[in-house]
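> here are the coordinates; sequence isn't available:
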């Protein structure tokens, strides 16, 4: 279940992903499959090759891309999420959802 974001944030993320940009969306998220994780960051881009190339710098594998909808994305949790957000200069996301 996702919560903690506004509709306009989701719409902006979808638009950026659809425009071929690497886009980030962090929100609260609870899933019993991932105990101890209270947030997820979705990093999406409709240009799969661009998303794969972006992910390589962080050791993310193409097989990890969620392709179930029109917005292909990596789901980042835990230390991957923290380290990537910091490296991408998005520490405000960590503060907002900490």
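Good, I have the coordinates. All figures in this text were calculated on a predicted structure; none of them were measured in a lab.
> from here on, contacts and neighbour counts on C-alpha atoms
OK.
> now do the helices in the chain.
7-18, 48-56, 78-87, 91-97 (DSSP state H).
> so for this protein, the centremost residue is which one?
With distances taken as CA atoms, centre = their mean, the residue of the chain nearest its centroid is residue 42 (1.6 Å).
> dump the residue contacts of it.
23-26, 73-76 (CA atoms under 8 Å, 6 or more residues apart in numbering).
> can you do 7 Å?
The neighbours of residue 42, taking CA atoms under 7 Å, 6 or more residues apart in numbering as the test, are 24-26, 73-76.
> put this next to the first one:
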């Protein structure tokens, strides 16, 4: 279940994706499959080759991309990997507690 996110944040994320950028969106999220994880970061790009190349830098596999028909395909980052990548990308404002 997603919560703690504003529509404007989702719109901005989608606009960045539409412009071909690698875009980040973090929100609070609870799922029993991932105990201990309170947030998820979605990293999307409309250019799936670019997204895959970006993911390789962090050991993410192309197969892990969540493919969406609406054009907003993305990686889901959770836990320690999420924190590692956000810090490496110098996106500290998205490190939610």
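Looks like it came in fine. Everything quoted here is computed from the prediction, not taken from an experiment.
> so after superposing, what's the score?
After superposition, the two chains reach a TM-score (TM-score structural alignment, normalised by the length of structure 2) of 0.95; 96 aligned residues with a CA RMSD of 0.8 Å.
> rewinding a little: between the contacts of residue 42 of structure 1, which is closest to residue 96 of structure 1?
Within the contacts of residue 42 of structure 1, the smallest distance to residue 96 of structure 1 is 9.3 Å, found for residue 26 (CA to CA).
> gap between the nearest residue to residue 65 of structure 2 once chain neighbours are set aside and residue 35 of structure 2?
Counting by CA to CA, 6 or more residues apart in numbering, residue 65 of structure 2 lies nearest to residue 75, which is 4.8 Å off, once chain neighbours are set aside. In this view, residue 75 of structure 2 and residue 35 of structure 2 are 19 Å apart by CA to CA, to the nearest Å.
> which one's more surrounded, those two?
More crowded of residue 75 of structure 2 and residue 35, by other CA atoms under 10 Å: residue 75, with 23 against 9.
> was I right about the more buried one contacting residue 45?
No: with contact defined as CA atoms under 7 Å, residue 75 of structure 2 and residue 45 do not form a contacting pair (9.4 Å).
> where in structure 1 does stretch 8-23 of structure 2 align, residue-wise?
Across structure 1, the stretch matching stretch 8-23 of structure 2 (TM-score structural alignment) is residues 8-23.
> buried sites along that stretch?
For stretch 8-23 of structure 1, a neighbour-count test (16 or more other CA atoms under 10 Å) marks 13-18, 21-23 as buried.
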